[in-house]
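In: quick one: sequence plus predicted model below, questions after.
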Amino acid sequence: MSSPAPKSPELSDKSKKYDRQIRLWGEHGQALLEAATICLVNVTAVGCETAKGLVLPGIGGFMVADGSTVTEMDLGNNFFLNASYIGKSKALACMQLLQELNPDVNGEYVDESIDYILANRPSFFESFDLVIASNLNEQTLLLLSNRLWVSNVPLVYCRSLGMLGTIRIQLKEHCIIEAHPDNRQFDLRLEQPFEALREHLESTEVTSKVPWLLVLYKYLKAWQSKNGGGCQAPSNYREKTELREVIRADMTADEENYEEAIKAVNTAFGAGLVPLSLKEIFDDDACEQLHKKSDAFWIMAKALKHFVVQENKGYLPVPGVLPDMTANTDSYIALQHIYRQQAAQDADHVYHKCQDYLKALALPMDSIDERIVRLLCREAAGLIVLRGTRISDEYEKSCRLQSLVEDNELQGSLTAYNFALRAYERFLTECGNIPGDCTVEQDIGRLKSIASKMLVDLGLHATISDDILHEICRFGGAELHAVSAFIGGCAAQEVIKILTKQYKPIDNTFIYNAISTESVTLRL
């Protein structure tokens, strides 16, 4: 994916510091990251590694919540604790050592356990943009996830146990404007050019110096005349081959813009119409029925729908983005100006409709910035809305685990390892100790009994391999730093996606087995 270059060589100190990442998510994405505050629940190796991946790129602030103290055992796998902190607050140690990575980030801590906070200050988490938790027992995990679900605060839950690691993302609703698709199709409107573009295309002489878009338009018109007129474009291999041959037949030399036009036949047509994913957004109840608490995204989506359906004959706003083309500078800039001007006009229509909706809802007129409307219009074809599930939903009979169980067995798959980790968490709740911490063989039997009961409760007549349960007990609750670092890095990446509202995050479970170096993403 191409990335925007810095606007000026004279960058501020902050821009120089974060230049590489700004190329990925832009200055507006960096601003959202710097405005965000997150809470890290439990000072574990995987939790600290996740926080490290957010402190370094400049998260606004972080809070560490942990009521335990540093022990010698903690020093073996966590680089964010050292011997000078033994016997002292683990939350304080983690906060101070993390903050050393980036003095621009504000770090705080509370010397209280998650169980104490949930019991005595349940509203504590409502002030954060996101919560990261790791290695909890089942009871605490469900209490935390349910509380955050009600408060509409995203939760990223990480596990690291021996050679296994998982990430579970709990999102109630997540709206993405900039999805950054891997294969973006440029919207050129050659089949149905807007008025200013049509005038330019028809009044400009096609030479070897003009952008390939003008070459392609000239021969598209000829192809359309030959095939009965109309505004259709070649849609199958035979028709596209025919158009390419027509262009090639008129070449008199090695004309690069002609060659580019031939290559563009496969990708230059078909954009501008409403894709199925966007139609689903337009038909969503949240878009149809606005109210005072509607997210700005849905107000903009309804304004976009009005523009497309009522004002633009079913076409999306012009994005105003052109691909690189071989041409002389003046002709390329002239063409670029036409697209950008039309994009600005279309975005103005959508923005004014947003203002109408805000006025009707008696909301402040500055609730929606004109720049975000322009961005939404540019990215309209790729808008995404994710609606997730609560972690507690996985413990219900209607959970998606049933569809993942084949032949009534959960043996040898990554799904089985994920389920075994859930049984591990229930073991912590029911037995009060880590399976395998003392007697491996005895705890295997207890863990197997718990796993079997969980499967029965879900209505599944399945089994889970003794080898997998033995592996869980053999780890004895230990975190390996290499696995924790990998999972933490992946989790931090997903947190950044959520906070910047760019790129599509995992939906909703990632499982990694370092023994076989396998991974899988599942929606549970």
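Out: In hand now; what should we look at?
In: could you use CA atoms for every contact and neighbour count after this?
Out: Fine.
In: was I right to think His174 contacts Leu383?
Out: No: between His174 and Leu383 there is no contact, the gap being 10.9 Å when judged by Cα atoms under 8 Å.
In: neighbour count: those two, which is higher?
Out: Neighbours were tallied for His174 and for Leu383 using other Cα atoms under 10 Å; the higher tally belongs to Leu383 (19 against 16).
In: for that one, which non-adjacent residue is spatially closest?
Out: Across the structure, with Cα to Cα, 6 or more residues apart in numbering as the measure, the residue nearest Leu383 apart from its sequence neighbours is Ile177 (5.0 Å).
In: residue boundaries of the helices in the stretch 1-150 of the chain?
Out: With DSSP state H, counting those that start in this stretch as the criterion, the stretch 1-150 of the chain has helices at 13-17, 19-35, 45-55, 90-99, 114-120, 138-151.
In: tell me where the longest helix sits in the protein.
Out: If you go by DSSP state H, the chain has its longest helix at helix 329-360.
In: all helices of the stretch 201-350 of the chain, in order?
Out: In the stretch 201-350 of the chain, the helices defined using DSSP H, counting those that start in this stretch lie at 212-226, 237-249, 256-264, 276-282, 285-288, 296-306, 329-360.
In: another one to put next to it:
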Amino acid sequence: MSSPAPKSPEQSEKSKKYDRQLRLWGDHGQRFLENSKVCLINATALGTEILKSLVLPGIGSFTIIDGEKVTEEDIGSNFFLDNDSLGNSRAQAATMCLLELNPDVRGDYIDEFPENVMKQNQDFLKGFSVVIATALPEKFLIPLSKQLWDAGIPLFSCKSIGLLGYARLQVNEHTVIEVHPDNDNPDLRLDEPWPALKEHLESFDISKLDKKERSHVPALIILYYFMQKFRNLHDGALPTNRAEKDQLRNMIRACGNEEGLLEENFEEAIHYVNTCLSHSKISSQVQSILDDPKCLNLNQDSAPFWVMVSALRELVQTEGSLPVKGSLPDMAADTNSYITLQQIYQKRFNEQVETVQRRVSEILRNVNQSPDAITEDEIKLFCKHANELYIVRGTCIADEYQSSTLDISMYLDDPDSLMMYYVILRGLDRFLSEFNAYPGQFDDQVEPDVVKLKSTIGKLLAEWGCGQVLRDERVHEVCRYGGAEMHSISAILGGCVAHEVIKLITHQYKPLNNTFIFDAITSNSVTYRL
């Protein structure tokens, strides 16, 4: 009797547990997630919903800072709290419930008000990957924003009030290698093939092959052959518009359709006309990163991203292009032809990775960084996605709140713009600071509070130099909320914020930049850069 086959890594319990998300951000993204430390300030319904959506995919650890006790309002809005929690520490109750969701995650809590924690230990937050603050008063949000901005730690400030949701990301600089574009076309370099690829492509003369031989040729070679014929007819130019691309398709179709039946590889070649004729030029986005002062002026504190960008810049200056991705799409061809072509691309990729790796090692030595600071796998990943590099440079929340020149007039000219809710929420912050309560928090004060809130908002707009006036019904509606949270709104917004936090931690996908507003009345949402 034969022994059972060894269990593959894909069949491990951990892989089964996180299978869906591993397909999104891979093993390396999951490692980032499992090494992350998240701090939540205030375990509101929104705060616990955000943490729920981070605990389930397996963040490393979280800490909740909250000095409040569980109230009846908390039980009514927070899915994780029940009557047994009434009067107990809100931080403790939320932590215990969240830890039940995933035994892989570590959690802790501090049953103190955030202000006290910060006063006792100014450096407490410096060890966290991300800080999330919910329902935080303006007077504490501003100093917290300054502290985290200086420390380079991302901050999410979030609110869920009635049917409104708001999230603001503060991040000094965030770099992304894997953007995961919606349309990721193959990187084939047919317009400017390197010598080895060009020699291989030109070794085929499609016109001299019989039907059986042609059916074994990869579509890539067929496309290149007819690209050269097209160039010969157009002074060396590639097709740029629809008519010219149709002409190229017809040339391919005429050759492969001699007996009334178009071969599969010729069909693929026609299909690739749309996706594989892109010029191998560097995008303005990537070029701006290569020319960034942080790339040109490295030092001992330079992040690995900038060290690799500097090495990449030298490769581009030498070869005139970014590294090839080294992979091919599936094609109808005989095995040997396809593998030979694949090996040419893979060899080129490996050569370019080796060049970048050597230069990275030299740079690390020159700036007195550890030679092990950047691994070979990291360099391979960087080179593979070099054409996707992306940077977000954000703005400080404290600067936004203390600015007297916020330019939002162009948004408020549209009466249906959700920017009005940003203005109202900023007015709520001012109202809370002045009166120590939300407008409409007490039933008998709704109408008087509408007048007070309108006055507060009017002063804000005057400070910003805006002449617009918000509609009364909008202000009245927000006062009716009384600062209360609704669980359904917090759950939706919590999932959105958690997605953005994961983007920050894994350095994959483009994150929010920088303000998100959700209006559940109309089921609309919008992002603004303030």
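Out: Nice, thanks for sending it over. This structure is a prediction, so every number in the text was calculated from the model and none was measured.
In: circling back: to Leu190 of structure 1, which of the helices of the stretch 1-150 of structure 1 lies closest?
Out: Minimum separation from Leu190 of structure 1 across these (Cα to Cα) falls at helix 19-35, 29.7 Å.
In: contacts for stretch 471-479 of structure 2?
Out: Taking Cα atoms under 8 Å, 6 or more residues apart in numbering as the criterion, the residues outside stretch 471-479 of structure 2 that touch it are 162, 424, 438-441, 446-447, 449-450, 453-454.
In: top of these by neighbour count?
Out: Using other Cα under 10 Å as the contact criterion, the top neighbour count among the contacts of stretch 471-479 of structure 2 goes to Pro439, which has 29 neighbours.
In: for Lys503 of structure 2, see how far away the closest residue to Ala151 of structure 2 other than its chain neighbours is.
Out: Counting by Cα to Cα, 6+ apart, Lys126 is the residue found nearest to Ala151 of structure 2 once chain neighbours are left out, at 6.8 Å. Relative to Lys503 of structure 2, Lys126 of structure 2 is positioned 20 Å away (Cα to Cα, to the nearest Å).
In: more neighbours: which of these two?
Out: Ranked by neighbour count (other Cα under 10 Å), Lys126 of structure 2 and Lys503 place Lys503 first, with 20 against 14.
In: residue in structure 1 matching that one?
Out: Taking TM-score structural alignment, Lys503 of structure 2 has Lys497 as its aligned residue in structure 1.
In: what about that match, which SS state?
Out: Reducing the assignment at Lys497 of structure 1 to three states with DSSP: H, G, I helix; E, B strand; the rest coil gives helix.
In: common neighbours of His174 and Leu383 of structure 1, please.
Out: Between them, His174 of structure 1 and Leu383 share no contacting residue under Cα under 8 Å, 6+ apart.
In: what range in structure 2 matches the helix or strand containing Arg446 of structure 1?
Out: Counting by DSSP states H and E, the secondary-structure element that holds Arg446 of structure 1 is helix 440-457. When helix 440-457 of structure 1 is aligned against structure 2 using TM-score structural alignment, it corresponds to residues 446-463.
In: mean deviation of the matching stretch from structure 1?
Out: The superposed stretch 446-463 of structure 2 is, by mean Cα distance after the TM-score superposition for structure 1, a mean 1.1 Å from where its aligned residues fall in structure 1.
In: can you tell me the closest non-neighbouring residue to the equivalent of Val318 of structure 1 over in structure 2?
Out: With TM-score structural alignment as the criterion, Val318 of structure 1 lines up with Val324 in structure 2. Nearest in space to Val324 of structure 2, with sequence neighbours left out and distances taken as Cα to Cα, 6+ apart, is Phe349 at 5.6 Å.
In: how close does the aligned residue in structure 1 for the one you found sit to Gly87 of structure 1?
Out: For Phe349 of structure 2, the aligned position in structure 1 is occupied by Ala343, per TM-score structural alignment. Going from Ala343 of structure 1 to Gly87 of structure 1 by Cα to Cα gives 61 Å.
In: now Ala492 of structure 1
Out: The span separating Ala492 of structure 1 from Gly87 of structure 1 equals 29 Å under the rule Cα to Cα.
In: settle it for me: which of those two has more neighbours?
Out: Taking Ala492 of structure 1 and Gly87 together and counting by other Cα under 10 Å, Ala492 has the greater number of neighbours (21 against 12).
In: thought that one was touching Val55?
Out: No: taking contact to mean Cα under 8 Å, the distance of 9.6 Å between Ala492 of structure 1 and Val55 leaves them out of contact.
In: and the contacts of stretch 471-479 of structure 2 as JSON lines, adding distance to Glu378 of structure 2?
Out: Formatted as JSON lines, the contacts of stretch 471-479 of structure 2 follow (distance: Cα to Cα, whole Å):
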{"residue": "Gly162", "distance to Glu378 of structure 2": "45"}
{"residue": "Ile424", "distance to Glu378 of structure 2": "45"}
{"residue": "Tyr438", "distance to Glu378 of structure 2": "49"}
{"residue": "Pro439", "distance to Glu378 of structure 2": "52"}
{"residue": "Gly440", "distance to Glu378 of structure 2": "53"}
{"residue": "Gln441", "distance to Glu378 of structure 2": "52"}
{"residue": "Val446", "distance to Glu378 of structure 2": "57"}
{"residue": "Glu447", "distance to Glu378 of structure 2": "59"}
{"residue": "Asp449", "distance to Glu378 of structure 2": "56"}
{"residue": "Val450", "distance to Glu378 of structure 2": "56"}
{"residue": "Leu453", "distance to Glu378 of structure 2": "52"}
{"residue": "Lys454", "distance to Glu378 of structure 2": "54"}
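In: Glu13 of structure 2: which of those residues is nearest?
Out: Nearest to Glu13 of structure 2 among the contacts of stretch 471-479 of structure 2, counting by Cα to Cα, is Gly162 at 40.9 Å.
In: and the closest one? What does it align with in structure 1?
Out: For Gly162 of structure 2, the aligned position in structure 1 is Gly162, judged by TM-score structural alignment.
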